[in-house]
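S.K.: Whatever this is, show me its structure:
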Amino acid sequence: MNPENPTTTPRIPVLIAGGGTCGLAAACELLRLGVPVRVLEAEAEPNKGSRAILLWPLGLDVLRHLGLYEEAVRRGLPLRALVYHLDGGRRLRSEIGAENQALLLPQDRTSALLEEELVRLGGRVERSVRVTDVTSDGETVTVKAQGPDGSELIEADWLIGADGIGSAVRQSLGVDFPGSSLPTTYLAAEGLIDGEAERGAVHYFLRSTGPMVYAPLSGEITRLGTPIAPDTPVTAETVQKLLDLRGPGGLQVRELHTLNTFGSQERIAVALRTGRTFLVGDAAHAHSPIGGQGLNLGLQDVHNLAWKLAGVIAGRLDPAVLDTYDTERRYAAQQTVGSTGRFTKMFTLGPKAARARNAGWRLLEATGVLRRRLIPLLAGWRV
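M.R.: A predicted model of the protein is given here:
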């Protein structure tokens, strides 16, 4: 097939660019509401590894709405507490509580669950299909896509860009993505680590030797993340040294399945809606991973949009309702970018400032303020 003479396919109601977690959730929500969709994904295979590991109440509500909550709980591990480990062996423990219910579920399992539901609903992910251009005449969105069989022009009534932080949809539309890259480099490791660590808890080691997040997941898998200097060797030996230096002691790396580094950014697209196109998830906003907010924010984008879009397509709602998407989700994104930025600054303090922070946290925990304010904030009730 000649890429300069692409085939044209019949017009569809909704095209979703991106077959990750948010794109899958959008497809499932719309199909359940009777709206036909196509889902295009540039990658040939689903992403592996945990990436996001925490689903807070509002993210879980999306799975509950799709009838997937019980299966998600079966595949995950309920989060009971956040445990803060300070110098001198001191610990602060904040119980999550039923009202802030959360689930430790690696993102690849969340995506797998959603893709199974997508297939059950009659949909599928078209993989190795990359969006190369987006145009709109005000009545139709036309997407040019490149796949294994050549180039294709796809006409759709509506387009959802769920194609990640490097969104081809956002770039094709010329939508600016202002903000900045954060200076910290993080090492992420996942695999089998022997030693005692409470399960059903996320452990924050906030010591003068440096911070680390340590989270036992379902099965025997553990995920850890810690800031490192950019020139640090990314090896199992480095992970062990950092565990010994920053962790509780007595932990031994047996086998690592994932080992990499990543940075983070703080950005929000200047327009979350452009005509008949909407941006969701990382295509719309980016922020620090501290606090486990990203996937929850993206799933709520999807939930906010899907019922409105389905109502407009069915003629039940005035199209003006779609204007509320940008306003409502921009506010949520701004709140999340701000709060995760503050968490990151507290998490990455130097030794002297860290001692002052820890003294303050001990007071907040003793008076109950830490649980009353921090946990609901992480749970999404204050966004």
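
S.K.: make it CA atoms for all contacts and neighbour counts henceforth
M.R.: OK.

S.K.: So which elements touch the helix or strand containing Glu117?
M.R.: Taking DSSP states H and E as the criterion, Glu117 maps to helix 107-120. Helix 107-120 is packed against helix 21-32, helix 69-75, with contacts defined by 3 or more C-alpha pairs under 8 Å, 6 or more residues apart in numbering; DSSP states H and E.

S.K.: List the contacts of the shortest one.
M.R.: Just to be clear, that refers to helix 69-75. Contact partners of helix 69-75, identified using C-alpha atoms under 8 Å, 6 or more residues apart in numbering, comprise 60-61, 63-64, 103, 105, 109-110, 113, 218.

S.K.: Sequence B follows; please return its structure for comparison with A:
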Amino acid sequence: MNEPVVVVGAGPVGLVLACELLQQDVPVRILDSSRGHSAHSRATVIWPRLLELLQRIGVSDVLAEEGQHIQGVTYSSNQMPLGTAWLNRLDSTPYPFAVGIPQTRTEDILERRLHELGGKVERGCTLTEIDTSGRLPVGRFVGSDGSTEDITASYLVGADGAHSTVRKLLDIPFDGDQLSVCFAITDAEVSGNIASDLVSYCYTPQGSLALGPLEAHVQRIAVSVPPGTQGESPEREFFQRIVAERGPGGIELGELRFSTTFHVNIRTAAHFQSGRCFLVGDAAHIMSPAGAQGMNTGLQDAVNLGWKLAAVARGQLAESGLRSYDVERHAAAHAVTRSTSLQTRWGFLRHPAQIALRDGIVRGADRVGVLQRRLAPKIGQLDATYNPVPVSRGEVRPGDRVPVVLGERHQLGGRWAGVSRDRWTVLMHAGRRRPDTWHRTKAAVCAAVGDLAEVLDAPSQSHGPLVDALGTRPVVAVVRPDGHLYRKLGADAPEAVAEAVRQARVDPSPTPKP
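M.R.: Here you go, the predicted model:
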């Protein structure tokens, strides 16, 4: 690419995309209309799947060190416990925890990494026009001093939030609804009967309360409030009263770092791509804050688009393969929006029969282990898939996430295979027992694949995440740079493996069999 990728918006999503590209030697300019980070961010939790993906740009361990580890998500009703989905019992990820961290600190960490990779944020630059009449898009930016600059982009990406200028200038519809639901949020110092390593959802007939740790003695607090209070900034006494009414009891609030109220909007752009222009994050979709999934979903957008743009730049992916971004991420965002909307509605049940049914379902699911088997991976976004056919459990299928390490080449105690972050990986999985002829099998696959992909051995194990995902028998998995399965083939068909890699370089979307 002679011209840079232009990223509009320097929040977490835009910064991750810029780091993805710079790390793979793709020129980037990232511009933001604001002059600094907002102190009133809403995104505070980074779930396990995103810690996996952010290992690609080398920031996961820093986030884990600087943030507060979250071991699980617990639910209560009328101050009585219902059940807990434990992240620390997940065995299919090298990150069996979430990280509670203010968005401003996340942005600081990402911007430091951007600088290490040779990039910088150009602040005070407002996008006013996009010209798409030529082969390449041209964005007109106005600086804080009134000067203008026309920037020709190889690709232009809108990471500029829910009120995206890029989306509006491209005239992409942003349809959806404003729910009759309002939340008040604050970050507050707390003391008393509160876990510093759990996200807590507390349901009552009067409304819901969510508590999420940011530091040892600081919590993000979100409470449902009557519609019509948008824009207000409640005081400490308001939050203290709500926490006493809906929380586990014995919690005292100290100083508030900020507070605000907002309506819940659910909207999705009609499409995430228009020619050489793309939308990511809140510019593409906004959802209920229930479950703290919004920023994480946007970060998955950034990784999905980032590795594909870089692959096109290196000649490892046909430009037509970029169309898969819209298909994959539109469906993924829709799935997350459905689940967060359901959780929002569950927190607003008022009728005694409805409450009894909800509470009974959650208690029963906890008792028989469904919360742990199904809900914990969903909360952690470990069930992320680009396979259009829903399935509950079992071996991974084309499009499903493979439990591997993305980025740095370490195997974390021998349980994990590390796949390339900038190439396709052919993962040789010997199953529970490595056959005596395995070295010849690998040599045949290497000869067939050549330099189309990197061929790696998976650790041989009698049990563990890769055996659960790929099965007990020898197979070859063609894995994308983002850790999703493209195709799984027999180990005795090296030419078929090479052909699958060639097909993947044209269209990276999975091709599940009916």
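
S.K.: care to give me the TM-score?
M.R.: Aligned and superposed, the two chains score 0.93 in TM-score terms (TM-score structural alignment, normalised by the length of structure 1); 373 aligned residues with a C-alpha RMSD of 1.7 Å.

S.K.: Most tightly packed of the helices and strands packed on helix 107-120 of structure 1?
M.R.: Among these, ranked by average contacts under mean count of other C-alpha atoms under 10 Å, first place goes to helix 21-32 (a mean of 25).

S.K.: gap between the helix or strand that that helix is followed by and the chain center?
M.R.: The helix or strand immediately downstream of helix 21-32 of structure 1 is strand 37-41, counting by DSSP H and E. Averaging C-alpha positions (C-alpha atoms, centre = their mean, to the nearest Å) puts strand 37-41 of structure 1 19 Å from its chain's average.

S.K.: Equivalent analysis for stretch 43-60 of structure 1, please.
M.R.: Chain-centre distance of stretch 43-60 of structure 1: 6 Å, with C-alpha atoms, centre = their mean.

S.K.: What residues of that stretch count as buried?
M.R.: Across stretch 43-60 of structure 1, burial judged by 16 or more other C-alpha atoms under 10 Å covers 46, 49-60.

S.K.: likewise stretch 349-362 of structure 1?
M.R.: Neighbour-count burial for stretch 349-362 of structure 1, counted by 16+ other C-alpha under 10 Å, picks out 349, 354-355, 358, 361-362.

S.K.: Over to stretch 109-118 of structure 1?
M.R.: In terms of neighbour count (16+ other C-alpha under 10 Å), stretch 109-118 of structure 1 has its buried residues at 109-115, 117-118.

S.K.: now do stretch 122-136 of structure 2
M.R.: The neighbour-count check on stretch 122-136 of structure 2 (16+ other C-alpha under 10 Å) flags 122-127, 129-130, 136 as buried.

S.K.: again, but for stretch 320-329 of structure 2
M.R.: 321-326, 328-329.

S.K.: For Thr204 of structure 2, state which of those is nearest.
M.R.: For these, the residue nearest Thr204 of structure 2 by C-alpha to C-alpha is Arg329; the value is 34.6 Å.

S.K.: on that earlier part again, show me the buried residues of stretch 43-60 of structure 1 that map onto strands.
M.R.: Counting by DSSP state E, the buried residues of stretch 43-60 of structure 1 place 54-55 in strands.

S.K.: Farthest pair within the buried residues of stretch 43-60 of structure 1?
M.R.: Pro46 and Pro57 (25.1 Å).

S.K.: do you know how far the most centrally placed residue in structure 2 is from Thr106 of structure 2?
M.R.: Nearest to the mean C-alpha position of structure 2, counting by C-alpha atoms, centre = their mean, stands Asn296 at 3.1 Å. Distance, Asn296 of structure 2 to Thr106 of structure 2, using C-alpha to C-alpha, to the nearest Å: 12 Å.

S.K.: likewise Ser324 of structure 2?
M.R.: Distance from Ser324 of structure 2 to Thr106 of structure 2, by C-alpha to C-alpha: 28 Å.

S.K.: One more: Leu427 of structure 2?
M.R.: 32 Å.

S.K.: In structure 2, which residue range corresponds to the helix holding Glu117 of structure 1?
M.R.: Here helix 107-120 of structure 1 aligns to structure 2 at residues 103-116, judged by TM-score structural alignment.

S.K.: Now do that stretch: distance to the chain's middle.
M.R.: Worked out by C-alpha atoms, centre = their mean, stretch 103-116 of structure 2 lies 17 Å from the chain centre.

S.K.: Report all helices and strands that whichever strand or helix holds Thr222 of structure 1 contacts.
M.R.: If you go by DSSP H and E, Thr222 of structure 1 is part of strand 221-228. Applying 3+ C-alpha pairs under 8 Å, 6+ apart, we find strand 221-228 of structure 1 packed against strand 185-194, strand 210-216.

S.K.: quick one: the very next helix or strand once past the first one aligns where in structure 2?
M.R.: Remark: after strand 185-194 of structure 1, the chain's next helix or strand is strand 201-207, criterion DSSP H and E. Mapped onto structure 2 with TM-score structural alignment as the criterion, strand 201-207 of structure 1 occupies residues 198-204.

S.K.: what's the closest of the buried residues of stretch 320-329 of structure 2 to Gly249 of structure 2?
M.R.: Looking across the buried residues of stretch 320-329 of structure 2 and measuring by C-alpha to C-alpha, the closest to Gly249 of structure 2 is Arg329, at 40.9 Å.

S.K.: nearest spatial neighbour of that closest one, skipping sequence neighbours?
M.R.: When the adjacent residues along the chain are set aside, Arg329 of structure 2 lies closest to Asp301, with 6.3 Å between them (C-alpha to C-alpha, 6 or more residues apart in numbering).

S.K.: Who are the contact partners of the one you found?
M.R.: By C-alpha under 8 Å, 6+ apart, the contact list for Asp301 of structure 2 reads 13, 280-281, 329.

S.K.: among those, which recur in structure 1?
M.R.: Of these, the contacts whose aligned counterparts also meet in structure 1 (both residues aligned by TM-score structural alignment, their matches' C-alpha atoms under 8 Å) are 280-281, 329.

S.K.: Which ones among those residues map onto strands?
M.R.: Nothing among the kept ones among the contacts of Asp301 of structure 2 maps onto strands, per DSSP E.

S.K.: after superposition, how close is the longest helix along structure 1 to structure 2?
M.R.: Using DSSP state H to define each element, structure 1 has its longest helix at helix 323-347. Mean deviation of helix 323-347 of structure 1 from its aligned counterpart in structure 2 after superposition (mean C-alpha distance after the TM-score superposition for structure 1): 0.9 Å.

S.K.: Tell me who's in contact with the residue mapped onto Ser274 of structure 2 from structure 1.
M.R.: Ser274 of structure 2 maps onto Thr274 in structure 1, with residues paired by TM-score structural alignment. Residues near Thr274 of structure 1 by C-alpha under 8 Å, 6+ apart: Leu173.
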